[in-house]
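Novice: Sequence and predicted model, in that order:
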Amino acid sequence: MLTWRRRLLTPSHDETRLATRGFHVKDAAAKEVLETVGARFLDGFGEAVGTRTVAELEEYLETVPTRFRGFAAEGAAMGLAVLDALPMVRSGRVDTFLGGRGRDHVYMALVGVGWAMARLPRLLWPRPDRFDPLLRWLVLDGYGFHQAYFHTDDWVHGDRRRPVLDWARDDAAYEGRAIDQGIGRALWFVAGTDARRAADLVDAYPEHRRADLWGGIGLAATYAGGATTEELEHLVTRSGPYRADLAQGSAFAAEARLRAGLEVPHVGAATAVLAGTDPVTAARVCEDTRPVDGADGAERPGEPAYETWRRHIGQALTTGRLTAPTAPTGGAR
């Protein structure tokens, strides 16, 4: 292991502690979940920059507890993207990872690349055409999460302006929406998994941005967990006209976890309430509505196929065509 590189590049675990970030502490259990997520992310990053081969990294990821393995994969992808950007190290590690076992973690991996972009000079950013044309928007989702998580005063409590990155070029008009989806995920962390506080944070943003923020909250509340059934039901109530966006985010989380074989009890508790169904059905909706030709399939002017896909998922889950199972008693954190 290249210990010197790991020590030089890996942030301290203190950087992801709620007290350091100034995030809300709902209770001890929620605090432990969120801080463990942060720690496992940084562990994955450290392994990525400290191992010699992607194969060694893949072996490490298999040892991470199921609940937190996706976050370790996300951190690992960030680390690989940072190494790929270094002039003396460039070697296509992200491509190797996504072509191997990392394929199952593609959602989290692309988000991790977005974290790396937030830390790298623009000249070192990866080109968008390196990634799946449908899923590349998850890179900007990761960028938005990073900025809201580490620059909370400006991105969450301040003027809340979205940057114009012009990274996606042909579809640059959608960039802000993808970034907002990542900000929405971060709001779940900023709120300490407190559903009421998270909803209040969304309400502080302009109305035209709330759909994407609710989608992010649905994803984080399902993938990371930390809420009881009662709290999840509060999210449904508060989402109001954005109910379908909340459901879509929850379904995305189920798809990401099941694809990687990482289902845990709190995922089913969340999809039962937020998506109105079980994780397997929610994931199947994502697959059934996925555009056949990848980036093709957009239905509205200026709307990439990714957004058409997201909209179809939300509609399928909230139009009464699915039978919702009984939510697990008490939920699961």
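Specialist: It's in.

Novice: alpha carbons only for contacts and neighbour counts from here, please
Specialist: OK.

Novice: any idea how far Thr3 is from Ala178?
Specialist: Note on Thr3: its distance to Ala178, by CA to CA, to the nearest Å, is 35 Å.

Novice: What segments of the stretch 101-250 of the chain are strands?
Specialist: Shown for the stretch 101-250 of the chain, no strands are assigned by DSSP state E, counting those that start in this stretch.

Novice: Which stretches in it count as helices?
Specialist: Listed in chain order, the helices of the stretch 101-250 of the chain (DSSP state H, counting those that start in this stretch) span 106-119, 137-150, 152-155, 175-190, 195-203, 210-223, 229-239, 243-259.

Novice: Show me what the fifth one is packed against.
Specialist: Using 3 or more CA pairs under 8 Å, 6 or more residues apart in numbering; DSSP states H and E as the contact definition, the elements that helix 195-203 packs against are helix 175-190, helix 210-223, helix 229-239.

Novice: Let me know the angle separating the longest one from helix 210-223.
Specialist: Right, the one you point to is helix 175-190. Interaxial angle, helix 175-190 versus helix 210-223 (axes from the mean of the first three to the mean of the last three CA atoms, to 10 degrees): 40 degrees.

Novice: Take this one as well and set it beside the first:
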Amino acid sequence: MTGMWAASRRRILTPSTSQTKLKRRGFHEKNPEAKEQLETAGAMFLAGYALAAQAGPAWEAESGLATLPRDYRGFAYEGAGMGFAVRDAIAPRRRHMTADLIDGRGADHVYMIYVGVGWALARLPRAFWGRMTDSLTDPVLRWLILDGYGFHQAYFHTDKYVNRQFTRADFPWPQAGPAAYANRVVDQGIGRAMWFVHGADPQRLADAIDSFPQTRRADLYAGSALAVTYAGGLDESELRVFKQRSRHYAPQVAQASAFAATARVRAGNQTPHTALATGLLAGVTPDEAARVCLGAFPDPSERTAAGEPAFEVWRERIAAALAVASAA
């Protein structure tokens, strides 16, 4: 009976893989190779989501996650983060399955799991948000949930969030704020999704970002740089185009690229395109990027001069350290 209920839960909760097809979404298709890479990332997300939907305790999903292709496993953990967050939210009694996933093998994919929770935030009413986030206690990494929220909105509501450039006046989460900074992290997620929306075409992507208000472009380019580095889908010449088009936001681009490399180094799933992107955009190897990012991690109580939270302190420290490293 337990197995039948788990299988039913998986069927009910898991979206169709057709939702990740570029053609279905109306996204640009640059070439077959990029199309396959981006669609595979989406399929692996849903595979991880399905494993989380079917699992009993969180550890039951880990064996299935371990069988998925190494290069795409991070996307699967992102999907599992969403799946367990949904289950935490709708369970009849309090559960902390997402935190349990992080406490297990998911620790190596912690950034991706936090981002996945943002997808759940986008799918469920605000009344459920506390139930899915109250056990995710890292005050720095919690901001990544909003990156995931922004990605979801741009990916599934592209006309509103990308074409019409929608932004909320005051984002209602986290309650401790600051709300204005929340919108910046949402923009980073939107920028990351725009890499998929524009089919890994750097010229189309840059044209779209440059159409946004200037005050939003740094975060949009940062999110795109993270996707360029982590997801890939472009060759070296195209990567140089992206670097040239984003040159006015080089510190933010370098920071985001280094952060993407750190996520892969920590998970042990580095790829050639990540090394290439990190070298060109951040001026360091993935291992060096990881040392910079992990060494710059702030105390949660720290604030920037503008009063922004420790997550932004972290980003600024990474950018500054990379500038020193590239100048050496």
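Specialist: Done, it's in. All values derive from a computational prediction rather than experimental measurement.

Novice: if we can go back for a sec, more crowded one of Thr3 and Ala178 of structure 1?
Specialist: Ala178 (24 against 12; other CA atoms under 10 Å).

Novice: So what does that one match up with in structure 2?
Specialist: Mapped onto structure 2 by TM-score structural alignment, Ala178 of structure 1 lines up with Val185.

Novice: residues in contact with the residue nearest to its match when sequence neighbours are not counted?
Specialist: Counting by CA to CA, 6 or more residues apart in numbering, Val185 of structure 2 lies nearest to Asp147, which is 5.4 Å off, once chain neighbours are set aside. Contact analysis of Asp147 of structure 2 by CA atoms under 8 Å, 6 or more residues apart in numbering lists 115, 118, 185-190.

Novice: which among these end up buried?
Specialist: Among these, those classed as buried by 16 or more other CA atoms under 10 Å are 115, 118, 185-190.

Novice: quick one on the thing from earlier: isn't the match of Ala178 of structure 1 right next to Leu144, touching?
Specialist: Yes: contact criterion CA atoms under 8 Å: Val185 of structure 2 and Leu144 qualify, at 7.4 Å.

Novice: For Gln153 of structure 2, see how far away the residue nearest to Val185 of structure 2 is.
Specialist: 10 Å.

Novice: any shared contact partners between those two?
Specialist: Shared contacts of Asp147 of structure 2 and Gln153, defined by CA under 8 Å, 6+ apart, are found at Ile190.

Novice: Am I right that Gly226 of structure 1 is in contact with Phe189?
Specialist: No: using CA under 8 Å, Gly226 of structure 1 is not in contact with Phe189; the gap is 9.8 Å.

Novice: Look at the alignment partner in structure 1 of Gly232 of structure 2 and say how many residues are nearby.
Specialist: Residue pairing (TM-score structural alignment): Gly232 of structure 2 is matched to Gly225 of structure 1. For Gly225 of structure 1, the neighbour count with other CA under 10 Å is 26.

Novice: May I see the helices of the stretch 101-250 of structure 1 arranged in CSV, with distance to Arg40 of structure 1 as well?
Specialist: Shown next, in CSV, are the helices of the stretch 101-250 of structure 1 (distance: least, CA to CA, whole Å):
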stretch, distance to Arg40 of structure 1
helix 106-119, 13
helix 137-150, 16
helix 152-155, 21
helix 175-190, 15
helix 195-203, 23
helix 210-223, 14
helix 229-239, 25
helix 243-259, 16
